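In: Sequence and predicted structure below; questions after.
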Amino acid sequence: MTVANEPRIVGLRVGRRRDLSVAASPRPPVSWLVEAPAAWEATRAELRIDGGTTVAARPYGILEDWPFAPLRAGAAHRLEARVIGVDGTASAWSEPCEIRAGFSSGTWAAPFLHLAGPRRTAQPFLARREFSVADTVVAAELQVATHGVHHARLNGVEVDDAVLSPGWTAYQHRLPLHLTDVTALVRAGATNTLAVEVAGGWYTEAYGFGETAERFYGDQPAVAPLLRLRHRDGHVEEIRPDDRWRLSGDGELVSSGIYAGDEIDLRRRPHGWEAAGFDDAAWETPALSEPGRQPEVIDAEPVRRIRPLPVAATPESDDPECVLLDFGQNLVGRVRFRVSGPAGTRVVLRHAEVLEGGRLSTRPLRAAAATDTFVLDGAADTVCEPRFTFHGFRYVEVTGYPGELDPADFTAVVLHTDLRRTGWFSCSDERLTRLHENIVWSFAGNALALPTDCPQRDERLGWTGDAQVFAPTAASLFDADAFFASWLEDVAAEQRARGGRVPTVVPQTLGRLGETMAAGWGDAVTVIPTVLHERFGDQRVLERMTDAMRAWVDAVADAAGPERLWERGFQYGDWLDPTSARPDKAKTDPGLIATAYFARSARLTADALARSDDASAAGRYAALAAEVRDAFVASYVTPRGRLASDAPTAYALALEFDLLPVSLRSAAAERLAFLLRAGGYRMATGFLGTPLVLDALLSNGQEWAAERLLLQTMCPSWLYPLSQGATTMWERWDAVRPDGSLHPSGMTSLNHYALGSVGDVLHRRVGGLACAEPGWAQVRIQPWFVSALEHADVAHDTPRGRASVSWERDADIRGQIRVRAQVPHGVTAIVDLGDRAPFPVGAGTHTWDATTPVRTLAPIGVDSDLALIADTPDACAVVSRSIAGHSPEMAAEFDAYIRWVPGSRLRDELAAVSAPDALVTCIDGALAALTH
């Protein structure tokens, strides 16, 4: 960020979304940034609407309350702002923010258009309407509600660049309304044509697994387009859905499905149907139906085409009839390609994340066909791209392509909700930098209309547990406030329909499976609003969700009973604990996990109520949190700090959720480190333990254990997937086995962000940049000087401006480190470099020198203590790889039973698996080389 020589306001906007200033309500929040010299101090801001009324505001605008009279539906205004200093100086007025009030007044009365006699389930259709526009029209807005997804054109021109509009919400509770300013596309004084292509999308998709899959919302798509034309004299004319529209089910889109893909027959294209003068006499009069509920504007960015990716390679295929394309990156989107060929030629594209034996591996897709089919019409240089689907893939199999395929004619089009990137991290270890980018790719791909678990198989659902554990990392990477705030509206709506119980997926389309009341999943309703308040200063969403937070905690209290222990009913627990053969049978007792989350959510609810000035209710929930904490200690904690479930996740939860007496924290952290070392510092946590384990170590004096865990390369670990070519995060730690084979389970996704929750630790700990007060009013600069790293860099566009921290070791004196930081205007920072007491600094650029202890490594060999070997970087991996090189079966046996604990020699453990002398000697030499 360039610091201004003079104070100024930039980034003025209304609402939460960043791409447009569309007011989704009569009183939208207002935000802006102040850029000024570090020494200049702001005292207030002033806002001015339409060059007239001026009001005072706080100087730093983070989702501030609307200060003017409520907006009227459809109104347009110009908003400006300036900032005033304590010395009385004022900045210039900002660039005006053009506001459009994008909400409806009164009751939505536009009916839905749909085919009167569809010939098949989920049949796509085309809808068109010609109309005359007077030359007095000065503005036009298109409002579209859809049971499904749509793509609109006005006079043959796309109305906007959104795709899969209007996205997916819990339709039975919240029907989205997509708004577009189409003033520039209207032809005043002429005949105009509004054309809409409609498919079922999420509305007609079948949800569930195998034979249990069924449609949840409806069998057929429908659309309600309403064009509002504002005339010079102020009156509004509406082009509404009625019997003057004409529909056709015989367009080029033959079929479409989120899971299945699109089938497009270009020979069926009705040329000219989007323009005036097209003969639609053979088209049918639409059936009309009432909307059933009031559509509402969604205050979040839409899905867009984000970027193109070229083909990276063309792997050899064992099928001469197909060509394989490798885009070099597991991504979410679809493929656009150019082709020429005879009419009737069928070009088929199948998608997958991985290859097996020279072919696409479609087994992980389960029932999702993930196939796009194009039937050519004989035209030359035709550009083909699916309309209403998306896939999770890296590889594409092309069959039926006419002539020789040129990879340059194929492009992957990346799709996701158009979130603004706000966080960056890099360091001297390229593996950690790549891990971070894998995390970015996974969240971006699964941030498609709502936060999903995976983008490729017959699922792609809003699992609440995944979103809960990943929300802090999402907030470190993207401006995700609008995205999550919108989804929380669906969470609250689904919860209200269940008397306080939060389903495990939102929107809830999974029948009984989705109705499970599970700890760590339902707690999304308390955790995510808290994250949005802390990271984005979003007090409004916290206040709006307080009732939902209370309802969830009350429901859990009923389930737990007077003992305050939530031990009844099914729990997902520490899902996909790698030490367990079954995903739901983790080593940590599910009752311990559920009770820990019960205590945390009660505390978060009390804190939210306190911020809302409801002291009485805050006191009740604080007392409840204390009761649950006491019950947790009495039932699960021994007097010496051991937990009833002697597993890493149990200790991580107890430490990070502050459930232990201060006197026992050190013992619990030591035990956590002991257990991790005993496992060779391989991951031993699932979805709920993984986000917490590094913080639990680092906050309690176990930095070396944290470093060994973070930099582990053996399976399971954060870095292991990189050795298998991973470009996104995996659902399972061993989704691809060390021998290159896919995990045999039917639940294997190579793009799942939950285990990427370590991304927030990379920013806060390794980079050393953390939010210390809501909205980044204060930052904490506290780098973790990982001994194996030479440097690290982190930057974040906070709601108050760009903040950054970088640190680098002295090339000659390893214990000397230079730290640099940028603190935004109006922000204070607390700096903790470890070698002195923490100290405050103000805005500006800062540089400090720090000293850190240098760890020396003792020589090791096969006669060394097992704990000493485990504490040596890469030693466990060297032993395992050496044994595997001799015998994979012996390595599997050794890795399964070895416990790297003090008091035993490696030579004795090797003898237990009958390792030959030559192998022992080889391992001894390899270990000795690590510390030379």
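Out: Structure received. The model shown is predicted, which means the values in this text are computed figures rather than measured ones. Numbering: from 1, shown residues only.
In: For the rest of this, base every contact and every neighbour count on C-alpha atoms.
Out: OK.
In: what helix or strand is Ala673 on?
Out: Per DSSP states H and E, Ala673 falls inside helix 662-678.
In: Beyond that helix, next helix or strand please.
Out: Next helix or strand after helix 662-678 toward the C-terminus (DSSP H and E): helix 690-698.
In: Which other helices and strands does the next helix or strand after that following helix contact?
Out: The helix or strand immediately downstream of helix 690-698 is helix 703-710, counting by DSSP H and E. Contacts defined by 3 or more Cα pairs under 8 Å, 6 or more residues apart in numbering; DSSP states H and E place helix 703-710 against helix 662-678, helix 690-698.
In: closest one to Asp19 among these?
Out: With respect to Asp19, and counting by Cα to Cα, the nearest of the helices and strands packed on helix 703-710 is helix 690-698 at 30.8 Å.
In: Any buried residues in that closest one, and which?
Out: If you call a residue buried by 16 or more other Cα atoms under 10 Å, then helix 690-698 has these buried ones: Thr690, Pro691, Leu692, Val693, Leu694, Asp695, Ala696, Leu697, Leu698.
In: Would you mind giving the residues you listed as CSV with distance to Ala81 added?
Out: Formatted as CSV, the buried residues of helix 690-698 follow (distance: Cα to Cα, whole Å):
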residue, distance to Ala81
Thr690, 44
Pro691, 40
Leu692, 42
Val693, 45
Leu694, 43
Asp695, 41
Ala696, 44
Leu697, 46
Leu698, 43
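In: Would you state the strands of the stretch 201-350 of the chain in chain order?
Out: Using DSSP state E, counting those that start in this stretch, the strands of the stretch 201-350 of the chain run over 206-207, 214-215, 222-231, 236-239, 246-248, 253-257, 261-265, 287-289, 296-297, 303-310, 322-339, 346-352.
In: residues contacting the most centrally placed residue in the chain?
Out: What sits nearest the mean C-alpha location of the chain, by Cα atoms, centre = their mean, is Phe443, with 3.8 Å. For Phe443, the contact set (Cα atoms under 8 Å, 6 or more residues apart in numbering) comprises Ala474, His752, Tyr753.
In: pretty sure it is in a helix, no?
Out: Yes. Under DSSP: H, G, I helix; E, B strand; the rest coil, Phe443 falls within a helix.
In: Other residues contacting the host helix or strand of Arg153?
Out: Per DSSP H and E, Arg153 falls inside strand 149-154. With contact meaning Cα under 8 Å, 6+ apart, strand 149-154 is reached by 158-159, 163-167, 182, 185-186, 192-202, 221, 223, 274, 388.
In: Over to stretch 335-342?
Out: Contact with stretch 335-342 is made by 376-386, 401-403, 409-413, as judged by Cα under 8 Å, 6+ apart.
In: same thing but at 10 Å, please
Out: 308-310, 347, 349, 351, 372, 375-386, 390-391, 396, 401-403, 405-414 (Cα atoms under 10 Å, 6 or more residues apart in numbering).
In: Make a PyMOL selection of the buried ones in these.
Out: Buried subset of the contacts of stretch 335-342, written as a PyMOL selection, criterion 16+ other Cα under 10 Å:
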select buried, resi 308+310+347+349+351+372+375+376+377+378+384+385+386+390+391+396+401+407+410+411+412+413+414
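In: ok, second structure coming up, stack it against the first:
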Amino acid sequence: MNPLGTGSRDPLLSWVVRSSGTGERQASREVEVARDADFTDLLWASGPQPGQEPNLRYGGAPLPSRTRAWWRVRVQGAAGETSLWSEPATFETGLLDPGEWSASWITHPDWAGDTDADALPLLAGEFRSGGPVAAARLYVAGLGICVPSLNGAKVTAAVLEPPYSDFARTIDYSTYDVTALLQDGPNVLGLRLGTGIAHVTAPPDRYTKFAATIARPRALAQLEILGEDGSIQRFVSDGTWRTALGPTRRSHWYGGEDYDARLVVADWDRPRGNRSDWAAAAVVPWEVELAARAAPPIQVVETITPVAMTNPAPGICVVDLGVNIAGWPLLDLTADAGHEIRIVPGEVLDGDGRVAQQEIGTPVESVYTTTAGQQSWHPEFMYHGFRFLELHGLPAGSGPEVCSGLVLRAGNESTGRFSCSNEVLDATHRIIDRAVQGNMFSVLTDCPHREKLGWLEETHLLFGVVSNGYDVQAYYRDLVRRMAEAQLDSGMVPDISPEFVVFDGGFRDDPNWGGAIVLAPWQLYRTYGDVATLRTYYPAMQRYLAYLQGKADGDLLDHGLGDWYSLEEKPPRAAVATWGYGQVAAAMAGIADVLGESGDADDHRKLLLRIRAAFHERFFDGADGYGRGQAINALALDLDAVPDELRTAVTARLAETISAAGDHLMVGEVSLPAVLRALSSGGHDELIYRVAARTDWPSYGYQFVHGATALTEAWDGPTTGASQNHFMLGAIDDWFVRRLAGIDQAADSVGYRHAVIRPAVVGDLTEASASIGTPYGPLASAWTRDDSSLRLEVDVPVGSTALVQVPLPDPSWSVEAAPESTVTKDGFHQIGSGHWSFRAAPSRSAR
């Protein structure tokens, strides 16, 4: 990556070392940062720095705004050999000081007051450019959605910008390289504005989750042109810009978007366009901190073509994309002017083959009115969750080719994979991944058709599921920042972040939701080695823990939502809340250790011991462990509240309750990860496999065999009216990677510096494989077996080591391993980087 407009004066520079050998590691690294690609004008030279971390923070003089820098790295191996310099990479700082913004927030006069206009604004600014240009940068922020163009061309593939934030406090701006779009002479910078989630109304004819206004649409733009002679031209949004209402007649973040193509203004954002009758833009001040965009933006990542088209009623077509997505319906057709095409998106169909929207109660639809000729259109300022599109008013003879689906998600790099020989498990992985994608927007939402809000429990309960599949380092740093922005003066962190709407009771205050302010940064550190986020938000974490302590009664908490969406009789709310309290206390102890806050760490450990003791005293009932339910025993085990002498019995009790339920999980989303961890650590992976492979209700397979193409909100899958694109029950996917493929890290490891490969060969599986991204590079494990042998292939990135435990289907089998590996006293093979092969087979004496 070559980031543009970074907000850091001392960026962290990272790399991956590749080698075809085995046992390689980086002993030291050396970085150079320069103003030029030839590295003759150095900003900083680190000199050799000992360390195995594949990163180094820039250590030169603090970088000013607009700094364009080239950097390269070389490393020294353990034997003293030095690599060549890497190919140069680049980065550029953004506008780092508020005083460097000279642009004004502007909008159409009809949107400048407290009422809505009849359509959404177009803004155009005219300027002239002359002389040889070295570079041109466009800095843009908006409320709520802003789409920039220059001379009629899009300046970015990013969509639905800017991302969610507390718009009254912080708005992210983006930086774009527009050098190639400039023309010598007249130019026009265009901005199309939408309401986004910053202005949500409650129209009677469209669905809305909530109604609230932070601000009506407006934008801020600053274009800077650097001449080859060193001169700078600056062109900014202000009252000299011209504006008109455009062809988007209405856009509602939940309810849909209406567009009349007959009203398109030809060449409105090109120099040849006629804007003489446009109004002057209104300047609308907005006092807010501008933050440089740090995480990957939302992008179109896939185009889905229909698999079927039906005609359930005259004049109505229903298109089936074959998969549930979050994104845009795309029309591409030839028509006469004036056809009004209604697009009704939905996740399921009713008994008549029509799109069903009963779950939300009021309509969601987008309406497109055609112009004459060939044309294409999709919504631009909102998005839908859908598999089916019900189309009204298509021109006669139209087929399924007129409509497709554009899949949107945050552009986090896909770094993981999983597959195995069981189709039910493979299908479960696919639908969980599709649900993760469907909710990976500027925050992690919990369904794209109804909520579009950042409910926080999934950010930490499902961290492994998300990070196993995608590189979310920068993404999660942004999520944590938004949590901190949402934190109240009392220390409470609301259940949603940003808190666009205030809910009541547990829907606003639950330790398993608000605890994400502590647990997400801790998981970010364990997975990627990110200490900076811990340090930055440690005060916010301390305030949150103090808030929980103030609500506790005898080291127990009793507030929140309990085990949300449980099928069994829910465990006591106090048990679920106190488990969350304990998770926060445990993470805070670890975080304080990392930051060198030893006094705090001791205090947090003492608190954790008290919480465990209070949990045991309150909920242990002797004969039945901690109760008859699945969740309560799992929570006790996962909290480590169970005395050592009782742990085996309580684990057995948990397994028995699941077996007695026909190998079905009956728990809700909060306790589900704890159930899987408790079973696996207690030696019950075989039971988890039986659970995962079932197809009767309730199970993952039940969802799949009944037509789910993304994980659903409820175990019922498509047979109920709940959301059909909801990843909250997806914890099993982490077990697929960590136990079936066997990829994990040691308890004292950070960033997979010391990996552990320990596959579980269970059931009738004949193969399983997975790969995840780590700071050092890809880490992979793949095994296959038959009656005569088991083969395990392991790939360890340079800089990491691994302990490998080769699974033995039978105690009489033995392991053949590369002679370079070292066998530890507990039977693990210790290896370094590279590709390694292991084979297990019946020992010669057994043959």
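Out: Happy to help now that I have it. This structure is a prediction, so every number in the text was calculated from the model and none was measured.
In: TM-score for the pair, please.
Out: Aligned and superposed, the two chains score 0.92 in TM-score terms (TM-score structural alignment, normalised by the length of structure 2); 809 aligned residues with a Cα RMSD of 2.2 Å.
In: Of all the helices and strands packed on helix 703-710 of structure 1, which one is nearest Ser289 of structure 1?
Out: helix 690-698 (47.5 Å).
In: Tell me what angle that closest one forms with helix 703-710.
Out: 150 degrees (axes from the mean of the first three to the mean of the last three Cα atoms, to 10 degrees).
In: report the angle between the axes of helix 690-698 of structure 1 and helix 662-678?
Out: Using the same axes, to 10 degrees, helix 690-698 of structure 1 lies at 110 degrees relative to helix 662-678.
In: matching residues in structure 2 for helix 690-698 of structure 1?
Out: Aligned by TM-score structural alignment, helix 690-698 of structure 1 falls on residues 672-680 of structure 2.
In: Off-centre distance for that stretch?
Out: A distance of 23 Å separates the centroid of the chain from that of stretch 672-680 of structure 2, by Cα atoms, centre = their mean, to the nearest Å.
In: and what of stretch 501-520 of structure 1?
Out: With Cα atoms, centre = their mean, you get 19 Å for stretch 501-520 of structure 1.
In: cool, and stretch 650-665 of structure 2?
Out: Its chain's C-alpha centre and that of stretch 650-665 of structure 2 lie 33 Å apart, by Cα atoms, centre = their mean.
In: just stretch 658-669 of structure 2 next, same as before
Out: Offset of stretch 658-669 of structure 2 from its chain centre (Cα atoms, centre = their mean): 29 Å.
In: With stretch 790-797 of structure 2 instead?
Out: 29 Å.
In: Next: stretch 73-81 of structure 2.
Out: For stretch 73-81 of structure 2, the distance to the chain centre is 35 Å (Cα atoms, centre = their mean).
In: Report the buried residues of that stretch.
Out: Buried, per 16+ other Cα under 10 Å, within stretch 73-81 of structure 2: Val73, Arg74, Val75, Gln76, Gly77.
In: Over to stretch 882-891 of structure 1?
Out: Neighbour-count burial for stretch 882-891 of structure 1 [16+ other Cα under 10 Å]: Ser882, Ile883, Ala884, Met890, Ala891.
In: got it, and stretch 448-458 of structure 2?
Out: Pro448, His449, Arg450, Lys452, Leu453, Gly454, Trp455, Leu456, Glu457, Glu458.
In: What lines up with the last one in structure 1?
Out: Think Glu458 of structure 2. By TM-score structural alignment, Glu458 of structure 2 lines up with Asp466.
In: Give me the nearest residue to that match, chain neighbours excluded.
Out: Spatially, and ignoring its direct neighbours in sequence, Asp466 of structure 1 is nearest to Ala754 (5.2 Å; Cα to Cα, 6 or more residues apart in numbering).
In: Out of the buried residues of stretch 448-458 of structure 2, list just those in helices.
Out: Here DSSP state H is the test, and these give Glu457, Glu458 as lying in helices.
In: what's the farthest-apart pair in the buried residues of stretch 448-458 of structure 2?
Out: Farthest apart among the buried residues of stretch 448-458 of structure 2 by Cα to Cα are His449 and Glu457. That separation is 19.0 Å.
In: Count the neighbours of the counterpart of Phe536 of structure 1 in structure 2 for me.
Out: Using TM-score structural alignment, the partner of Phe536 of structure 1 in structure 2 is Tyr528. A count of nearby residues for Tyr528 of structure 2, using other Cα atoms under 10 Å, gives 21.
In: Show me what the host helix or strand of Gln523 of structure 2 packs onto, helices and strands only.
Out: Per DSSP H and E, Gln523 of structure 2 falls inside helix 516-528. Packed against helix 516-528 of structure 2 by the contact rule (3 or more Cα pairs under 10 Å, 6 or more residues apart in numbering; DSSP states H and E) you find helix 457-461, helix 463-469, helix 473-486, helix 511-514, helix 531-551, helix 573-594, strand 767-774.
In: Nearest to Arg66 of structure 2, out of the ones you listed?
Out: With Cα to Cα as the criterion, Arg66 of structure 2 lies closest to helix 473-486 of those, at 20.9 Å.
In: Off-centre distance for that closest one?
Out: 11 Å.
In: Now that helix on structure 1. Mean distance?
Out: Taken over the aligned residues, the distance from helix 473-486 of structure 2 to structure 1 averages 1.0 Å (mean Cα distance after the TM-score superposition for structure 1).
In: Need the counterpart of Gly218 of structure 1 in structure 2.
Out: Taking TM-score structural alignment, the alignment pairs Gly218 of structure 1 with Ile214 from structure 2.
In: Now its match. Nearest residue, chain neighbours left out?
Out: In space, not counting the residues next to it along the chain, Ile214 of structure 2 is nearest to Ala198; the distance is 5.2 Å by Cα to Cα, 6+ apart.
In: Show me what that neighbour aligns to in structure 1.
Out: So Ala198 of structure 2 corresponds to Tyr203, using TM-score structural alignment.
In: before we move on, the earlier item: quick one, what contacts the residue nearest to Ile214 of structure 2?
Out: 142-145, 164-168, 211-217, 253, 500.
In: what do you get for Arg9 of structure 2?
Out: 58-65, 67, 92-94, 96.
In: Show the buried residues in the residues you listed.
Out: Among those, those that count as buried by neighbour count (16+ other Cα under 10 Å) are Tyr58, Gly59, Leu63, Pro64, Ser65, Thr67, Glu92, Thr93, Gly94, Leu96.
In: circling back to that earlier point, could you see which of the contacts of Phe443 of structure 1 carry over to structure 2?
Out: For the contacts of Phe443 of structure 1, the subset whose aligned partners also touch in structure 2 (both residues aligned by TM-score structural alignment, their matches' Cα atoms under 8 Å) is Ala474, His752, Tyr753.
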